[in-house]
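Chemist: Model the structure of this input:
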Amino acid sequence: MKHTKFQISIRSVWALMLALGMMTTISQAWAAGFPDKPVTLVVGSTPGSAPDTIARIVANRMSESLGQPVVVENRPGAAGSIGASSVARAEPDGYTLMMMTAVHSISPSVRDDLTYSFADDFQAVGMVASVPLLFVVNNDLGTKDMAAFIERAKQGDIFYSTPGIGTIQHLATEDFAKSAGIKMTIVPYKGGGAATKAVIANEVQLFFAGIPPALPHVKNGALTALGISTPKRSAAAPDVPTFQELGFEGYDVDNWHALYVPAGTPADVIGKLSKALNDAIALPDTAEKFLSVGASPNPNTPEIQDAFGISEIARWKNVIETNQIELGK
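Modeler: Here you go, the predicted model:
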């Protein structure tokens, strides 16, 4: 019997639909048994760092929800790109997670040696926490509020510390300087602790710091905090105004932390991980523990986080190009 091309085409379509339906059924059945072994959560920084601390808090709670251990594995180096590169190459089965931070959305614009694409090689599970930056200045400046600091900065000779070129602290400071109509000179240090001590010693006049290294010095009077970078005040420093409160409309710098998996991970598996994550960060004691690193829970969905991550890549690229920031690549 002779078949027409139309009949063959119809049969091909039905065969494809049947195959896809079987694949979906298999995927759902496989996801129903997920996880049946420990899950690894990779952190691209050293033990004791903010990402590591946040990851361990969340991992413990996710383990309870998933019924399997979530084991934190530190793979530090190259601003988190060593860990990210290993996760990008992992099997997309939900058993390998990555704690991404804002630096991963900056890296595509500041590093030429990346072996992965944040945009193409990862899918989001969801946001974990917001981690604002604290704008601290040396007391010898005699500036007790932001308006006084800006007036002083317009006179010149203001130096600021960062934990490196191309870090979120570096870019946040340059973005602020443009908004304020001032110019300052960068002095890179090795790490946030050293950058904070440099302000106390008056080697530099300011630092856009992570809360943990700076807040104790604010509380004991060694430093003055003039502003915080996120739209909401931090529970760790409730008396410090936001930049939006200070008149910098739309200024929002969040050193966010979020969970990602390799691209191609089944949607049902991502859904399970997302639920476990959001259940974990909804617990009251999670918020209390986050405070130790100046973080606050910030749950969302995989779809929202995927879109946010992509927007952050474009946002930081624009900051670098608009401000003509020298990166020494």
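
Chemist: can we go C-alpha only for contacts and neighbour counts from here?
Modeler: Fine.

Chemist: Spatially central residue in this structure, please.
Modeler: Thr101 (2.3 Å; CA atoms, centre = their mean).

Chemist: As a check, name the ranges of all helices in the stretch 151-300 of the chain.
Modeler: 168-180, 192-200, 211-219, 267-281, 284-290 (DSSP state H, counting those that start in this stretch).

Chemist: right, and the ones you listed - which one's nearest Arg315?
Modeler: helix 168-180 (11.0 Å; CA to CA).

Chemist: Not counting its own residues, what contacts the closest one?
Modeler: With CA atoms under 8 Å, 6 or more residues apart in numbering as the test, helix 168-180 has contacts from 102-103, 106, 133, 150, 162-164, 183-184, 186, 207-209, 248, 253, 255, 316, 319-320, 323, 325.

Chemist: quick one: which of those residues sit in strands?
Modeler: Leu133, Thr162, Ile186, Phe207, Phe208, Ala209 (DSSP state E).

Chemist: separation between the first one and Ser9?
Modeler: The gap separating Leu133 from Ser9 is 59 Å, by CA to CA, to the nearest Å.

Chemist: which one of these two has more residues nearby?
Modeler: Leu133 (26 against 11; other CA atoms under 10 Å).

Chemist: Do I have it right that that one meets Leu215?
Modeler: No. Leu133 lies out of contact with Leu215 (CA atoms under 8 Å); the separation is 10.5 Å.

Chemist: one more, for comparison:
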Amino acid sequence: MKRKHSLLLLLAIGIMVIALLAGCGGSKEPAAPVDEPAQEAKQEEIKYPTRPIEFVVPYAPGGMSDLVARSFATELPEILGQPVVVVNKDGGGGLVGGQYVAAAKPDGYTISVMSYVGALPEYHRRDVPYKSTDLVPICATSQNIHGIAVRKDAPWQNIEDLVEYVRENPGMKYGTTGTGSSNHLAMELLSSMAEIEMEEVPFDSDAAATSNLLGGHIDLIACNLAPLIGLH
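Modeler: All right, here's what the predicted structure looks like:
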């Protein structure tokens, strides 16, 4: 509980710092001499927040990022004094939501929760619509555990059996939260190291991938483990 409160406080402080910096202006031209007392008075007049804050999740509802955002959105209003509204903008493996946040006015009223893939897009993809320099990091919110999951009736009960099967039956379909996502990169690394061939099927969230796995549309999924806890 103490750690959770500290994270909430750190996030709130980070948001307010962004708002303060935006309020002070972002001009790159040499600043003209100003009256210091007047400048200090102007900064003291900046009040934040005065309206609801938009918390963008670059994935569909039900995934790990969505759970983290909604947890923060429940507690942050007690610290900030304003509502925090979660908005899901999924698509492109997180790039749609990331682009929306990068293009928003840097006034502290648009924040997001992202994986390192979304926060550092130019290091994972070509021709991305925004770069890491368009974003301002506030704090780390969580550490996610990734894994591979199959249906309970699947004939493979460990990674060795799965790899051996794929070697003999190339082309198995696995679900991810989008091409270029951390889950996709992990599976590509596994395929390269084990010298096997599998086909990626991208989805908008862990929840969507899990649903398709249970429905028999794909053979396995690579995802955060949190959405799977209730299915064990």
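
Chemist: before we move on, back to that, can the ones in strands among the contacts of helix 168-180 of structure 1 go into JSON lines with extra columns for distance to Gly80 of structure 1?
Modeler: JSON lines is the format used below for these (distance: CA to CA, whole Å):
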{"residue": "Leu133", "distance to Gly80 of structure 1": "19"}
{"residue": "Thr162", "distance to Gly80 of structure 1": "17"}
{"residue": "Ile186", "distance to Gly80 of structure 1": "22"}
{"residue": "Phe207", "distance to Gly80 of structure 1": "22"}
{"residue": "Phe208", "distance to Gly80 of structure 1": "20"}
{"residue": "Ala209", "distance to Gly80 of structure 1": "19"}
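
Chemist: Out of the residues you listed, the closest to Lys275 of structure 1 would be?
Modeler: Of all those, Leu133 has the smallest distance to Lys275 of structure 1: 28.3 Å, by CA to CA.

Chemist: Buried subset of the contacts of helix 168-180 of structure 1 as a ChimeraX selection?
Modeler: Buried residues within the contacts of helix 168-180 of structure 1, by 16 or more other CA atoms under 10 Å, are selected in ChimeraX with:
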select :102,103,106,133,162,163,164,183,184,186,207,208,209,253,255,316,319,320
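
Chemist: residues near Lys178 of structure 1, how many?
Modeler: If we define neighbours as other CA under 10 Å, then Lys178 of structure 1 has 14 of them.

Chemist: Trace it over to structure 2, please.
Modeler: Lys178 of structure 1 maps onto Ser192 in structure 2, with residues paired by TM-score structural alignment.

Chemist: Distance check, Ile221 of structure 2 against Ile159 of structure 2.
Modeler: 13 Å.

Chemist: Then Ala119 of structure 2?
Modeler: 30 Å.

Chemist: before we move on, what about Met198 of structure 2?
Modeler: Taken as CA to CA, the span from Met198 of structure 2 to Ile159 of structure 2 is 14 Å.

Chemist: Which single helix of structure 2 contains the most residues?
Modeler: For structure 2, the longest helix by residue count, based on DSSP state H, is helix 2-23.

Chemist: which helices and strands does that one pack with?
Modeler: helix 64-80 (3 or more CA pairs under 8 Å, 6 or more residues apart in numbering; DSSP states H and E).

Chemist: Now the following helix or strand past the helix it packs on on structure 1. Mean distance?
Modeler: For helix 64-80 of structure 2, the following helix or strand on the C-terminal side (DSSP states H and E) is strand 84-88. In the superposition with structure 1, the average deviation recorded for strand 84-88 of structure 2 is 2.7 Å (mean CA distance after the TM-score superposition for structure 1).

Chemist: And strand 84-88 of structure 2, how far out from the chain middle?
Modeler: Distance of strand 84-88 of structure 2 from the chain centroid (CA atoms, centre = their mean, to the nearest Å) equals 13 Å.

Chemist: sorry, back to before: nearest to Phe34 of structure 1, out of the helices of the stretch 151-300 of structure 1?
Modeler: Closest among the helices of the stretch 151-300 of structure 1, once you apply CA to CA, is helix 267-281, at 7.0 Å.

Chemist: Provide the aligned range in structure 2 for the closest one.
Modeler: The alignment of helix 267-281 of structure 1 onto structure 2 (TM-score structural alignment) finds no residues at all.
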